[in-house]
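Engineer: Curious how this folds, go ahead:
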Amino acid sequence: MSFLLSKNFFLSILSAVLLWIAFPGGGGLWPLVFVALIPLLFVINDSSLKNCLLAGLACGLLHYSLLLYWIVIVLGKYGGMPWFVSFQGLVLLSLYMSFYLIAFAVLSRVFLSALPVSLAIWLVPSLWVGIDWIRGLFLTGLPWMDVGYSLYESPFLIQIADLGGHHAVSFMIVLCNTLFFFLLVNQLTLRRVAVLIPGVLFLVAALYYSGQRYSEVKEMIAAHTESNVTVGVIQGNIRQEQKWSVELQKKTVFIYTDMTKSLLADGPADFVVWPETALPFYPPSSELMAGLFAFVGASGSSILTGAPWYEIVDRKARKIRFYNSAILLGGDGTYHGKYYKTHLVPFGEYVPFKRFLPFLAPLVEAVGDFTPGKIEAPLVQNNIKAGVLICFESVFPDLGRQWVEAGANMLVNLTNDAWYGKSSAPIQSLAMTVFRAVETRRSIVRSANTGISAFISPLGEITSRSDLFVPWAGKGEVTLNTEKTFWVRIGYTFAPFCLGLAALGLLMAGVLAWKTERD
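Structural biologist: Next comes the predicted model:
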């Protein structure tokens, strides 16, 4: 109770609020992210390990409750759960996410108390990045809105993502917070300021690199205009409560074909992109496909669309595999390519550990039981080699990297964000997708059922976008690129390096504590 009434509690809450205001959906005042952690660092610097734990918990619970409030909408409105259960789900998820912030607070206390400032300025941001990386991997990963994503509307500042992924941007942000903190916490002397100079020089170098790469990539885009392709995007705006109605399947197909026909009235596109599960039926057994293929042939453009899919593994044993797929429909009446979603959503598209937990069988029936696919060859249409990210996959950087390694010269994101309602989740999802463009230097075409659909350049600039919950059709010139960035070539290296550096710092702090006790 004493902590709840203390200054440290209010400082922890202040950091949570500042972070939320800096993030998309909370205000989008991104400059605040460079100072948002300072109140929490003051608490960490001046508290016991117990109070650091409580500070991390308080900051994490509030921050993630504000950031992820839309979970209540997903579970309550569309998941059919009672609202009080939905709120409990939000609290539990926020509590889980808070554990990572607790770890940051407690371990940062070790750095600030046991090691010199010259080391702490590097170890604190390294710890943050290392913990974020673990969060993106543990239990299939939930890397939703790492701190670097707050800068999605500032392409000039995020170009270092092609070196170390979005984690490099997060490192820069936390380093800036740490430097400001040390300037404020200590009485300024020439010697103390001098210790911070290497960190300042690192930030200057990062900004210089971002500026240089921004100019270089902009020139590359301008030089490749002759090889650009034309891509169309359709946002059908089918309400989630209507989406899977058998009676409305024909109407849904008509909506998409009619909007596509209008979009192509002034000229064809190399292909047109429809959202995730735009076809609310299984194409292999649907009588609607004949008419759809006829439309594709008459339109002069291929169509890339999302649809559920199945494959019969053993007809006698009635063994069937179901997939969340993207299919490329050709004008010749054939499928020009398919991709099965690789990273499925736990408890949304499959139930983990169902073999060992048979009592979860009813839940399997409720959410579906999809089989994961794997990334192989891109979907090819003329000069386009498209790598596909379905829904939640756009938040996992390594999937975009794998597509580029497989030969993709552009990326396509098909999603159905109707589940989120008119919340901040769709803009957060878009913000994370922006970074996949910078990391891979690939244009991204995003088609979302109810928004936000967008065209994103290799610079991470959103050149065109839709609003939420409106029908929308857009056509854009898309740059194709074959360059492989440093990030694509080396993958996850920077974040594990940061984690290793933080572990080394903890070991050093332990050795120093042992020597002090021994002496």
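Engineer: only C-alpha atoms for contact and neighbour calcs from this point on.
Structural biologist: Noted.
Engineer: Buried residues in stretch 419-434, which are they?
Structural biologist: Buried residues in stretch 419-434, counted by 16 or more other CA atoms under 10 Å: 419-421, 423-434.
Engineer: I have a second one here; can you model it like the first so I can compare?
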Amino acid sequence: MLTTDPAERRARSLDTSERRGPSLGTWGRLAGAVVAGLALYAAFPPLGAWWAAPLGIALLVAVVDGRRVRAAFGLGVLVGVAYQLPLLHWTGEYVGAVWLLLLVALVLVVAVPVALLPLVTRLPAAPLWVAGVWVAGEALIERWPFAGFPWAKIAFGQPGGPFAPLASLGGAPLVSGAVVFCGAGLWALVRALRARQRRAAAGALVAVLLGPTAGLAATPSVDADPPGPTITVAAVQGNVPRAGLDFNAQRRAVLDNHVVQTRRLAAEVRAGRLPRPELVIWPENSSDIDPLRNADAGAEIQAVTDEVGVPVVVGAVLAGARAPDGRLVRGPRNAAIVWAPRSGPGATYVKRHILPFGEYIPLRGIAAQVSPLVDRVTDFEPGTGTGVLPAGPARLGVVTCYEVVFDDSVRDAVRGGADLLTVPTNNATFGYSDMTYQQQGMSRLRAIEHDRAVVIAATSGQSAVVAADGTLQARTGDLFTPGLLVETVPLRTTTTLATRLGPGPEWVLVALGVGAVVVGLVQRRRSREQGRA
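Structural biologist: The predicted structure follows:
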């Protein structure tokens, strides 16, 4: 018997759909969410397919457009897992499954902005609002969870593409916003062409082309660079006895390796095979023996510094302090010390952004239940300051390893007077993972953002010298091999628009995104009220 009751027809329809399971369209959206996340990952080094990011965004927006917030959140979780899992698996390389706590938090921070996209995709100029919502999510990741973990910013996958020069105008947030604007524009273009809406298609085409065109227009001309002072700098890669946390068990061997490579540098200079450096940079953790407390370590560093005859920036772990009852009252500190010939240790910077699940364990009680390996990690104590150290002829801006992902760390160093940047890093902890290549891409973007050359000194590779325009000037070879780099780079004192504006462009984009979400919520509520009427 047929029924004309609408409520009963809807109930029967729901019963039928539940028996049949997810529709083909639902499976397509689920698959699309996974592919979108993988495309965002593919943009990052070492794959470096920068063009995959706007394509991933276009697919992501297509997948969630027209969905309810709850459904879009679920799709956002899939996007987040497909994006973050392959990108950040190195964080658990040697601390076990505890890194999944970090992954869960980061996936949620991706899923929330994705859940909000359906509220703005039907507004006029939708690609702009989509970009604002995405940058708002990245601004959150910059600050939370665990004091921020913004490793997966879309901008960091763009150092080799046409969007990268925009970093000099508005920093990493502007680059991320431009990539998302382009991708959302591509989605809007396809939608307008399918609906044969010529005016909308023309506007969407502008969104697709604006970012890369502006980036190409902002590309600095190498020939136009003003002449200025330069410095010849050496990066020493001493290597470690073995990968992983266990390299700390042979701390003296790591120090000795860097001493040996620096002596080799001095010998090559004396023989005329390498130019004489004016500054030598050792990587993070090159002396895990506190050279200020351990006389043998200090004497060894002093001897090789005297031999090379120029300041050596030493990455050292300064020991913590314990109370008489054994309580740790001051954790160890991750420091960069300028060690001068004859006069010894001088200016020091202590890393202020320390790595969660690497240099300290958040939620230690819960983490210990997930993996017993967390007991091997002693919580470090963060430092303060801008990281600017007088080092020979340079005012060196030290951005230690993980700190390169934070906008404020690099910007504060440049605003504090740094004319050269260095990223001393210890990637031995993360084995043969992609971490070192991802960090190299970030350093290239920072060079463009602030018009500064960057010297990356790594314990086990890959060390590199990045020119002020973001190009790789030199780099060492295979991972876990010793190496030396000696290059001449400029000392710059100019400031880019991004340096001067600071977080301003980020907050403008965040305001646009949040405002659009509010408008979308109001419109959706009105539509529901009209539907009930």
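Engineer: ok, so of the buried residues of stretch 419-434 of structure 1, who is nearest residue 110 of structure 1?
Structural biologist: Sorting these by distance to residue 110 of structure 1 puts residue 432 at the head of the list, at 31.6 Å, by CA to CA.
Engineer: so what's the closest one up against?
Structural biologist: 145, 149, 152, 394-395 (CA atoms under 8 Å, 6 or more residues apart in numbering).
Engineer: Please name the nearest non-neighbouring residue to residue 101 of structure 2.
Structural biologist: Setting aside the residues directly before and after it, residue 101 of structure 2 is nearest to residue 367 in space (CA to CA, 6 or more residues apart in numbering), at 7.8 Å.
Engineer: what residue of structure 2 matches up with residue 461 of structure 1?
Structural biologist: Per TM-score structural alignment, the equivalent position to residue 461 of structure 1 in structure 2 is residue 471.
Engineer: What is the neighbour count of that match?
Structural biologist: By other CA atoms under 10 Å, the residues close to residue 471 of structure 2 number 17.
Engineer: Out of the contacts of residue 432 of structure 1, which are shared with structure 2?
Structural biologist: Cross-checking the contacts of residue 432 of structure 1 against structure 2 gives 149, 152, 394-395 as conserved contacts, using both residues aligned by TM-score structural alignment, their matches' CA atoms under 8 Å.
Engineer: where do the strands sit along the stretch 201-350 of structure 2?
Structural biologist: Along the stretch 201-350 of structure 2, counting by DSSP state E, counting those that start in this stretch, strands occupy 230-237, 279-281, 312-318, 321-322, 328-330, 333-340, 344-350.
Engineer: what's the answer for structure 2, then?
Structural biologist: 230-237, 279-281, 312-318, 321-322, 328-330, 333-340, 344-350, 388-391, 394-398, 420-425, 454-458, 464-466, 472-475, 483-490 (DSSP state E).
Engineer: Out of those strands, which is the most enclosed?
Structural biologist: strand 454-458 (a mean of 31; mean count of other CA atoms under 10 Å).
Engineer: which residue numbers in structure 1 go with it?
Structural biologist: Taking TM-score structural alignment, strand 454-458 of structure 2 hits residues 444-448 over in structure 1.
Engineer: how big's the offset between the matching stretch and structure 2?
Structural biologist: Once fitted to structure 2, stretch 444-448 of structure 1 is off its aligned match by 0.5 Å on average (mean CA distance after the TM-score superposition for structure 1).
Engineer: before we move on, back to that, correct me if wrong: the match of residue 461 of structure 1 contacts residue 445.
Structural biologist: No - applying CA atoms under 8 Å, one finds residue 471 of structure 2 not in contact with residue 445, separated by 9.4 Å.
Engineer: Make JSON lines out of the contacts of residue 432 of structure 1 and add distance to residue 448 of structure 1 and neighbour count.
Structural biologist: Shown next, in JSON lines, are these (distance: CA to CA, whole Å; neighbours: other CA atoms under 10 Å):
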{"residue": "145", "distance to residue 448 of structure 1": "19", "neighbour count": "20"}
{"residue": "149", "distance to residue 448 of structure 1": "20", "neighbour count": "27"}
{"residue": "152", "distance to residue 448 of structure 1": "18", "neighbour count": "24"}
{"residue": "394", "distance to residue 448 of structure 1": "12", "neighbour count": "26"}
{"residue": "395", "distance to residue 448 of structure 1": "15", "neighbour count": "26"}
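Engineer: wait, which of those is closest to residue 246 of structure 1?
Structural biologist: Residue 246 of structure 1 has its nearest neighbour among the contacts of residue 432 of structure 1 in residue 394, at 29.1 Å by CA to CA.
Engineer: Mind checking which of the buried residues of stretch 419-434 of structure 1 are in helices?
Structural biologist: 425-434 (DSSP state H).
Engineer: So which of the strands of the stretch 201-350 of structure 2 is nearest residue 450 of structure 2?
Structural biologist: strand 230-237 (16.7 Å).
Engineer: now that closest one against strand 420-425, angle please.
Structural biologist: 0 degrees (axes from the mean of the first three to the mean of the last three CA atoms, to 10 degrees).
Engineer: and the angle from the longest helix belonging to structure 1 to strand 472-478?
Structural biologist: As assigned by DSSP H, the longest helix anywhere in structure 1 is helix 190-223. Relative orientation of helix 190-223 of structure 1 versus strand 472-478 (the same axes, to 10 degrees): 90 degrees.
Engineer: Return the set of buried residues in helix 190-223 of structure 1.
Structural biologist: When neighbours are counted by 16+ other CA under 10 Å, the buried residues of helix 190-223 of structure 1 are found to be 195-196, 199, 203, 206-211, 213-214, 217, 221.
Engineer: Of these, which pair is most distant in space?
Structural biologist: For those, the maximum inter-member distance is 40.9 Å, found between 195 and 221 (CA to CA).
Engineer: ok, the most centrally placed residue in structure 1 - contacts?
Structural biologist: Centroid-nearest residue in structure 1, with CA atoms, centre = their mean: residue 395, separated by 2.4 Å. Shown in contact with residue 395 of structure 1 (CA under 8 Å, 6+ apart): 143-144, 429, 432-433.
Engineer: Trace it over to structure 2, please.
Structural biologist: Checking TM-score structural alignment: residue 395 of structure 1 goes with residue 405.
Engineer: can you give me the helices for the stretch 251-400 of structure 2?
Structural biologist: 251-270, 295-308, 364-370 (DSSP state H, counting those that start in this stretch).
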